[in-house]
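[1] The following comprises the amino acid sequence and a computationally predicted model.
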Amino acid sequence: MSLPNTLSYRDAGVDIAAGDRLVENIKPFAKRTMRPEVLSGIGGFGGLVEISKKYREPVLVSGTDGVGTKLKLAFELNRHDTVGIDLVGMSVNDILVQGAEPLFFLDYFACGKLDVDTATEVIKGIAAGCEQAGCALIGGETAEMPDMYPAGEYDLAGFAVGVVEKSNIITGEDIRPGDIVLGLASNGAHSNGYSLVRKIIALMQPDLHAKFDGERTLADCLMAPTRIYVKPLLALMQNLPIKGMAHITGGGLLENVPRILPPDVTAVLDGLAWQTPRIFKWLREQGNVEQQEMYRTFNCGIGMVIIMNPNHATEAVAQLASFGETAWCIGTIQPRTGDEKQTRIG
């Protein structure tokens, strides 16, 4: 086989001009997320952010995550506008539980061939998530890698950094028997358990575009983006003492709540204490999934857990409601008498 007279990077499948167009497309959306601490953002080799002088002993808190196989559903439905919110939510909610205020976020978008319109939709969603979290989108990486991904598919990763006053780090070490467990409502499955979701869809072949919950279709419910709890909970921390928080992600309620508990206590939750979104009932019935497996796989309607003194519970629920969050008292902290599991749901 003879070679052409010249070869270019574009001949090999990488379109630098497309990447440049994407950067120009996303600059206005990133600009809306800027914070006073940001010294340089999109376009440089690195983003520069100073730490606010309001912190006496600042501690940086970092987190990273992806969207997982929810992306496969996004490809099937050709819906790319909300997975960026999922990406931000997975990381900022994680660092929030230690009391951190998210400062900035970076994304990694990888594909085989760059579709500028699709990538723009995704990164617009990332910027929207950053606005919800109050953090700055200061940069990222777009990697076009021919032959690495099937046509029309991409992968996402995100990285968040926040800051907390050292004396205000939430560790869970002060959690005691008698404390109350509050649960904040989720938007749905958020970004966890989608391998099981997709298995159920493959087996049952439902009409994803049929009306399912009021005016929302089944696809709408399955693609609902991760709820970002940053601003309401940062405000709550300013007014009331919080002993522990858990972001309910992979592993569901049964695996995430124990991550913040001292070894001598257990959380006993009442599964009837909150309103379970219809999507979880549908998944359980369509997939014939046992209830404990549901609690181990999905958030089942609770996206964030807060543990605090019961004297503050009523005020906390009211304040969260003023920020548009629905919260319930879903359980209590009890002594752990043996080697029983640290979260039980009845």
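    Received it, and whenever you're ready, just let me know what you need.
[2] Going by C-alpha atoms from here, please, whenever you check contacts or count neighbours.
    OK.
[3] what kind of secondary structure is residue 158 in?
    Using DSSP: H, G, I helix; E, B strand; the rest coil, the structure places residue 158 in strand.
[4] What about the residue lying closest to it once chain neighbours are set aside, how many residues nearby?
    Spatial nearest neighbour of residue 158, chain neighbours left out: residue 107 (4.4 Å); criterion: C-alpha to C-alpha, 6 or more residues apart in numbering. Residue 107 has 24 neighbours, counted by other C-alpha atoms under 10 Å.
[5] okay, now the one to match up with it:
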Amino acid sequence: MSTRKSLSYRDAGVDIEAGDALVDDIKKIVRSTHRAEVLAGVGGFGALVSLPKKYKKPILVSGTDGVGTKLRLGIESGQVEGLGIDLVAMCVNDVLVSGAEPLFFLDYYATGKLDNRTAGLVIRGIATGCKQAGCALVGGETAEMPGLYNADDFDLAGFCVAVVEKSKIIDGSKISKGDVIVALPSSGPHSNGYSLVRKILSVGGHSVDQVFENGTLGDALLAPTQIYVKPVLKLVESGVDVRGMAHITGGGVTGNLTRCFPKGVGAMVDTSSWKRPAIFDWLQAEGAVEEDEMRRVFNCGIGFAMVIPRKQVDGALAQLRKAKLKPWVVGEVVKGKQDVRFA
């Protein structure tokens, strides 16, 4: 008969009771995001969601993403709630590009040692992001994986499903020379370029706690990603002929602005049309980053862009301003090879 001590999952570093307690704690938060179409959410093996009745020929649009190495700054500074908003934003802004309405969202939270307070803050942020986007948080997965992650580390991934009327899909096919490009401001670097950000901080010996403008460097770098869903969908539903859209993420303005452009046209961007947020000037100066690299890595103050016929631009700008955004004309569509030129 063996005399070895009986081992449990907890001995291996996994606390089942803590995981169950987290689910119980977040159920109310999750329910606060639900739409009428949610039939069953957190607690089951799968969420049940019906399609909104207003769609005659509904097309589902899906998107998945993470937060990237911005997580490291959030973990080290203890500012984690905004990371949940980032997670939702990176997914819902992507599906929005097709003109789609985000319907529901699921998250995946993996950690070395489950800390219910930290996990709860992250999920609270996810719920906030879902409310901002008008989609339901219907479930997710919390995985405690000792040996794969360090105790205080965690990773995030998200998945969003959206819906759009087939006849109203925005795919850029109508974009033509002379159309105007309208930009919407970012709230900072959003969730892209943070490996370079962290390198700049490391090489310069900077801390996220050091003073920057009216707060700290961490405040500027960890500002949650702007969610553009509600005002942009309202603009589309108002009848404005939004011909194409771009979410400015990894690859920056250079790599994203023309992703929806048809062959034969490109973008001419007027760099004098906006003042870059100070955090980008700081990063460029501290890292001696070349201008082309800045445009290729960071959004440089442009979080989202739309292509609109010139005759409808004034009305579109007025409507977006009513939504408390600060849009501006950043350029126009020109003949080209789906490229971006700066003037």
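    Cool, got the structure. None of these values were measured; they are calculated from a predicted model.
[6] Residue 229 of the first structure against residue 94, yeah?
    No - in terms of C-alpha atoms under 8 Å, residue 229 of the first structure does not count as a neighbour of residue 94; the distance is 10.1 Å.
[7] so how far is residue 259 of the first structure from residue 147 of the first structure?
    40 Å (C-alpha to C-alpha, to the nearest Å).
[8] I misspoke; the intended subject was residue 155 of the first structure.
    Taking C-alpha to C-alpha, one finds residue 155 of the first structure at 28 Å from residue 259 of the first structure.
[9] With residue 75 of the first structure instead?
    33 Å.
[10] who has more neighbours, those two?
    The neighbour comparison of residue 75 of the first structure against residue 259 (other C-alpha under 10 Å) goes to residue 259, with 16 against 13.
[11] And the more buried one, what's its match in the second structure?
    Aligning on TM-score structural alignment places residue 259 of the first structure opposite residue 259 in the second structure.
[12] Mind jotting down where the strands sit in the stretch 151-300 of the first structure?
    Taking DSSP state E, counting those that start in this stretch as the test, the strands found in the stretch 151-300 of the first structure are 154-165, 180-185, 211-213, 216-217, 244-247, 265-269.
[13] With distance to residue 288 of the first structure and mean neighbour count as added columns, please give those in TSV.
    Shown next, in TSV, are the strands of the stretch 151-300 of the first structure (distance: least, C-alpha to C-alpha, whole Å; neighbours: other C-alpha atoms under 10 Å):
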stretch	distance to residue 288 of the first structure	mean neighbour count
strand 154-165	30	21
strand 180-185	24	24
strand 211-213	19	15
strand 216-217	22	14
strand 244-247	26	26
strand 265-269	23	23
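[14] want to try CSV for these, with distance to residue 294 of the first structure as columns?
    Listed next are the strands of the stretch 151-300 of the first structure as CSV, based on distance: least, C-alpha to C-alpha, whole Å:
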stretch, distance to residue 294 of the first structure
strand 154-165, 26
strand 180-185, 16
strand 211-213, 20
strand 216-217, 22
strand 244-247, 16
strand 265-269, 14
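[15] Of all the ones you listed, which one is nearest residue 285 of the first structure?
    Of all those, the one in closest proximity to residue 285 of the first structure, counting by C-alpha to C-alpha, is strand 211-213 (14.5 Å).
[16] which residues touch the closest one?
    Residues outside strand 211-213 of the first structure that contact it (C-alpha atoms under 8 Å, 6 or more residues apart in numbering) are 217-218, 221, 278.
[17] which two from those residues end up farthest apart in space?
    Spatially, the most separated pair among the contacts of strand 211-213 of the first structure is 217 and 278, at 11.8 Å (C-alpha to C-alpha).
[18] So which residue is smack in the middle of the second structure?
    residue 90 (2.1 Å; C-alpha atoms, centre = their mean).
[19] and the residue nearest to that one when sequence neighbours are not counted, what element?
    Distances taken as C-alpha to C-alpha, 6+ apart put residue 65 closest to residue 90 of the second structure, at 6.2 Å, once the chain neighbours are dropped. Element membership of residue 65 of the second structure, judged by DSSP states H and E, is strand 58-66.
[20] correct me, but residue 287 of the first structure touches residue 200?
    Yes - using C-alpha under 8 Å, residue 287 of the first structure makes contact with residue 200 at a distance of 5.5 Å.
[21] higher neighbour count, the two?
    Neighbour totals were compared for residue 287 of the first structure and residue 200, and residue 200 leads with 19 against 16 (other C-alpha under 10 Å).
[22] how far away is that one from residue 91 of the first structure?
    Distance, residue 200 of the first structure to residue 91 of the first structure, by C-alpha to C-alpha: 27 Å.
[23] residues touching the nearest residue to residue 97 of the first structure once chain neighbours are set aside, list them.
    Nearest residue to residue 97 of the first structure, sequence neighbours excluded (C-alpha to C-alpha, 6+ apart): residue 245, at 5.0 Å. By C-alpha under 8 Å, 6+ apart, the contact list for residue 245 of the first structure reads 97-98, 170, 172, 260, 304-307.
[24] Please convert these to CSV, extending it with distance to residue 116 of the first structure.
    CSV is the format used below for the contacts of residue 245 of the first structure (distance: C-alpha to C-alpha, whole Å):
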residue, distance to residue 116 of the first structure
97, 35
98, 37
170, 41
172, 44
260, 42
304, 35
305, 38
306, 40
307, 44
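[25] Inside helices: which ones of those residues?
    Assigned to helices by DSSP state H, none of the contacts of residue 245 of the first structure qualify.
[26] Quick check: residue 118 of the first structure touching residue 80?
    Yes - the pair residue 118 of the first structure / residue 80 is scored as a contact, 6.7 Å apart, by C-alpha under 8 Å.
[27] Which one of these two is surrounded by more residues?
    residue 80 (21 against 18).
[28] quick revisit: most surrounded residue in the contacts of strand 211-213 of the first structure?
    Within the contacts of strand 211-213 of the first structure, most neighbours by other C-alpha under 10 Å means residue 221, with 20 neighbours.
[29] At which residues are the helices of the stretch 201-343 of the second structure located?
    Using DSSP state H, counting those that start in this stretch, the helices of the stretch 201-343 of the second structure run over residues 217-221, 229-237, 252-256, 278-287, 291-297, 313-322.
[30] Would you mind putting the ones you listed into JSON lines with distance to residue 162 of the second structure alongside?
    Formatted as JSON lines, those follow (distance: least, C-alpha to C-alpha, whole Å):
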{"stretch": "helix 217-221", "distance to residue 162 of the second structure": "29"}
{"stretch": "helix 229-237", "distance to residue 162 of the second structure": "11"}
{"stretch": "helix 252-256", "distance to residue 162 of the second structure": "21"}
{"stretch": "helix 278-287", "distance to residue 162 of the second structure": "32"}
{"stretch": "helix 291-297", "distance to residue 162 of the second structure": "27"}
{"stretch": "helix 313-322", "distance to residue 162 of the second structure": "22"}
